[in-house]
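K.L.:
below is the structure, and that's it, no one-letter string:
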């Protein structure tokens, strides 16, 4: 079965289309900025502050592992949030679900800024931190999937890769803002940083919530979901469908995300903890955080560029280049981090985030929504993104910090770990068909399982997609 896009966009004839495309881009970008501001900030704080303030200090190394465990808890909650809100997004529409998730995610992040510490309330401090981290992850579980689907469904077909990547500038902006803010507060005297300075960035989340709510309240529903409603094709049981017909796409999507998501959090958080273990307490933590900031600054340009290139040469090609680059970069990167040179570490982290990770993120923005049919697209993207977030990003912090603790900072083990994630993603690019310019009104998935007519059982088949210039 073949199909082509024969129309530029379902909403192209609407005189308000350009205005709504701009509004959708802004709404998605602000939400992405808030999510990644919170997560990057939490990651930076995990390695350098939370391990000291929220956990007993009998064994500092194990306190760091425990702190990263709370970081991982947020990832555990994300698939459940994606399941709940992804289902609602496919039944009720994309717009209002994104309003709910921004409130839940941003509200939890703001409350972290007012939590009492271990010295004030004992074991209740880590308990409350875990609860808020769970709520933060639950809301984030559908936020990024919703932003991805929203922009892919709004974007013009021939430039879908570029437009779908634009909101992910919000990811870079949020991560950049977190890195800059953290670097600035690190300039405070240690007693002020540990007493009140670390709280300020979390409290700033409230400002981003207000901005996001104002924009999203005026957003119109996506043209593709409007078409579903018009033809009475809204799926009543998207959960059942995604774990049957849509399961192959979810599995491949998880594989595609292992290097991008896992590599991102290894460079953003684990690299800092590893560097501190190498250099010791005298490590310049504020300066080191500039590596994350610089990588995010590069990403503001590299993400939309990678998305635009994928509009010309295909999603898989660009994605595969990013995965292979990370595979080759893993060993020299962690070896250079082990040398203990702060400026070299800043460059290593910046290249890892800005080039390796974001070369995959650029085409992913359009590729993920193109992989799933219209009736369960939101849920499919959410499940692929958030299950992989547990297996890649969440596990990277816990397992990585444990490796650092028990191996006394053996860089080779961390390099092997990152290379394994990159290898999984590289292999996954061979399991998905090219999705460039796929019609998003289609209800079937790009990756699917059909029953063999030869009696050999069930075999995986990929759908041929014919590409034409609109």
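P.N.:
Received, thanks. Computed from a prediction, not measured in an experiment: that's the story for all the values here.
K.L.:
could you use CA atoms for every contact and neighbour count after this?
P.N.:
Fine.
K.L.:
so residue 251 touches residue 385, yeah?
P.N.:
No: Residue 251 is beyond contact range of residue 385, at 10.2 Å (criterion: Cα atoms under 8 Å).
K.L.:
between the two, tell me which one has more neighbours.
P.N.:
residue 385 (27 against 16; other Cα atoms under 10 Å).
K.L.:
just the element for the closest residue to that one other than its chain neighbours, please.
P.N.:
Leaving aside its sequence neighbours, residue 385 sits nearest to residue 254 (Cα to Cα, 6 or more residues apart in numbering; 6.5 Å). Per DSSP states H and E: residue 254 is located in helix 247-265.
K.L.:
this is the comparison structure:
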């Protein structure tokens, strides 16, 4: 697993310089590759509450228990993400970003095809949920290495002043993948119940193969990260264990990054996984309509994330993320009131408030916020660790916690979720507040090194 696997045509210009063409290709590759990865990962999330409880668990089981177990398997994918992040971060910091991203995309595609071809509980019994757990864990490993690698490939190919926006291009692969996943699944959800559960839900998973081929081609053509090339030429790439350096050199930065990511990621998973079956269960809208509402909000989300990231390039990561936290606290109760209104248009508006406003306002700058906490030679591992552990605390636990909180005997229902979210956002905001402003850090570090070198020369 060596950087020598790259083709001669893909070698960056001398001294790690990059051209505008290289930058554009890196942005497109990161965006489309991340889109494919999250299409596969979130397709499972969308199906977890609608399909899997009926197909991969015993028909004699309580449906509520089947849904809960399906969410447990969903959590298994999130738990494995930090492991994947550390694994691929290790090799990405030692040998480069490009090859790792090729491998993660290939893994994701193979797993989705396997899920699409899986026999049900009726055919193979308890082996069905066990195989589903294994495939979900492999998915988590792949996504764990994908997010940081794609974000860094985009951010490290552009100038410092544009890194927030560039990093967000890869981050928008998440909502874009969600749009594709919910749109395709929603189209097939309009089939008669028997046809949908028999074969309709499988087609979106199998369609992943075509997307993976396109993504692999683009990743084959992209150049290696110029920041990594410069670090390697300067002898700054170490032969040790990157995770140990990250834990030793950046303990507080890592902790603040984890906590900062947890709040917005909770809202992301809550909307993508829990709220669709929840609003369907109230009888206000049907399954297909709920999926289309989520799809529409995810589409707007694609543009909201870069907007807030662009603001962070202008005003700093901390001010934008702290303002996003305040917006989140102010809007979460109105959002749930709309979800519970029984009104078609208010439920649709609730998804719009939740994704493009509450979630994106704090999540948009997160790629650059995390990447700028770490030096180049430790960055892949550091970003993977912080984001993926944050995803376990936030997104991975969201469906299970929401199910438990709604069912509490105090009768507060979704208000319990709202209060929990406010507490989590408060922790995330505190972590952002305690963090140093990272916008322009590379320029400041470069100036400091040049001043030190000049002083030593004298």
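P.N.:
That came through fine. In this text the structure is predicted, and so the values were computed from the model without any measurement.
K.L.:
if we can go back for a sec, now which residue in the second structure aligns to the residue nearest to residue 385 of the first structure?
P.N.:
Using TM-score structural alignment as the criterion, residue 254 of the first structure maps onto residue 258 of the second structure.
K.L.:
burial count for its match?
P.N.:
Neighbours of residue 258 of the second structure under the rule other Cα under 10 Å: 25.
K.L.:
same thing with residue 415 of the first structure?
P.N.:
Residues near residue 415 of the first structure, counting by other Cα under 10 Å, number 18.
K.L.:
show me the helices in the stretch 201-350 of the first structure, by range?
P.N.:
With DSSP state H, counting those that start in this stretch as the criterion, the stretch 201-350 of the first structure has helices at 205-216, 223-230, 238-242, 247-265, 271-279, 285-288, 290-313, 315-337, 342-351.
K.L.:
what segments of the stretch 351-470 of the first structure are strands?
P.N.:
447-451, 458-462 (DSSP state E, counting those that start in this stretch).
K.L.:
quick one: these as a markdown table, columns for mean neighbour count and distance to residue 65 of the first structure too.
P.N.:
Formatted as a markdown table, the strands of the stretch 351-470 of the first structure follow (neighbours: other Cα atoms under 10 Å; distance: least, Cα to Cα, whole Å):
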| stretch | mean neighbour count | distance to residue 65 of the first structure |
| --- | --- | --- |
| strand 447-451 | 18 | 38 |
| strand 458-462 | 14 | 40 |
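K.L.:
including distance to residue 16 of the first structure, could these go into CSV?
P.N.:
Conversion of the strands of the stretch 351-470 of the first structure to CSV gives the following (distance: least, Cα to Cα, whole Å):
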stretch, distance to residue 16 of the first structure
strand 447-451, 34
strand 458-462, 37
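K.L.:
quick one: closest of these to residue 33 of the first structure.
P.N.:
Among those, the nearest to residue 33 of the first structure by Cα to Cα is strand 447-451 (30.5 Å).
K.L.:
that closest one maps to which residues in the second structure?
P.N.:
So strand 447-451 of the first structure is aligned with nothing, judged by TM-score structural alignment.
K.L.:
now do stretch 115-132 of the first structure
P.N.:
Counting by TM-score structural alignment, stretch 115-132 of the first structure corresponds to 118-135 in the second structure.
K.L.:
got a list of contacts for the matching stretch?
P.N.:
55, 56, 57, 58, 73, 76, 111, 114, 115 (Cα atoms under 8 Å, 6 or more residues apart in numbering).
K.L.:
could you tell me the end-to-end distance of it?
P.N.:
Chord length of stretch 118-135 of the second structure, first to last residue, is 10 Å (Cα to Cα, to the nearest Å).
K.L.:
list the buried residues of it.
P.N.:
Neighbour counts over stretch 118-135 of the second structure (16 or more other Cα atoms under 10 Å) mark 118, 119, 120, 121, 128, 129, 131, 132, 133, 135 as buried.
K.L.:
make CSV from those and add secondary structure and distance to residue 201 of the second structure to it.
P.N.:
Formatted as CSV, these follow (DSSP: H, G, I helix; E, B strand; the rest coil; distance: Cα to Cα, whole Å):
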residue, secondary structure, distance to residue 201 of the second structure
118, coil, 11
119, coil, 13
120, coil, 12
121, helix, 16
128, helix, 16
129, helix, 17
131, helix, 18
132, helix, 15
133, helix, 18
135, helix, 17
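K.L.:
okay, those in JSON lines with distance to residue 40 of the second structure next?
P.N.:
Below are these laid out as JSON lines (distance: Cα to Cα, whole Å):
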{"residue": "118", "distance to residue 40 of the second structure": "15"}
{"residue": "119", "distance to residue 40 of the second structure": "19"}
{"residue": "120", "distance to residue 40 of the second structure": "19"}
{"residue": "121", "distance to residue 40 of the second structure": "22"}
{"residue": "128", "distance to residue 40 of the second structure": "19"}
{"residue": "129", "distance to residue 40 of the second structure": "18"}
{"residue": "131", "distance to residue 40 of the second structure": "17"}
{"residue": "132", "distance to residue 40 of the second structure": "14"}
{"residue": "133", "distance to residue 40 of the second structure": "15"}
{"residue": "135", "distance to residue 40 of the second structure": "12"}
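K.L.:
based on its surroundings, how many neighbours for residue 100 of the first structure?
P.N.:
15.
K.L.:
just give me the match in the second structure for it.
P.N.:
Matched by TM-score structural alignment, residue 100 of the first structure corresponds to residue 103 in the second structure.
K.L.:
and its match, how far from residue 238 of the second structure?
P.N.:
Distance from residue 103 of the second structure to residue 238 of the second structure, by Cα to Cα: 22 Å.
K.L.:
circling back to that earlier point, identify the residues contacting the residue nearest to residue 385 of the first structure.
P.N.:
Contacts of residue 254 of the first structure by Cα under 8 Å, 6+ apart are 384, 385, 387, 388.
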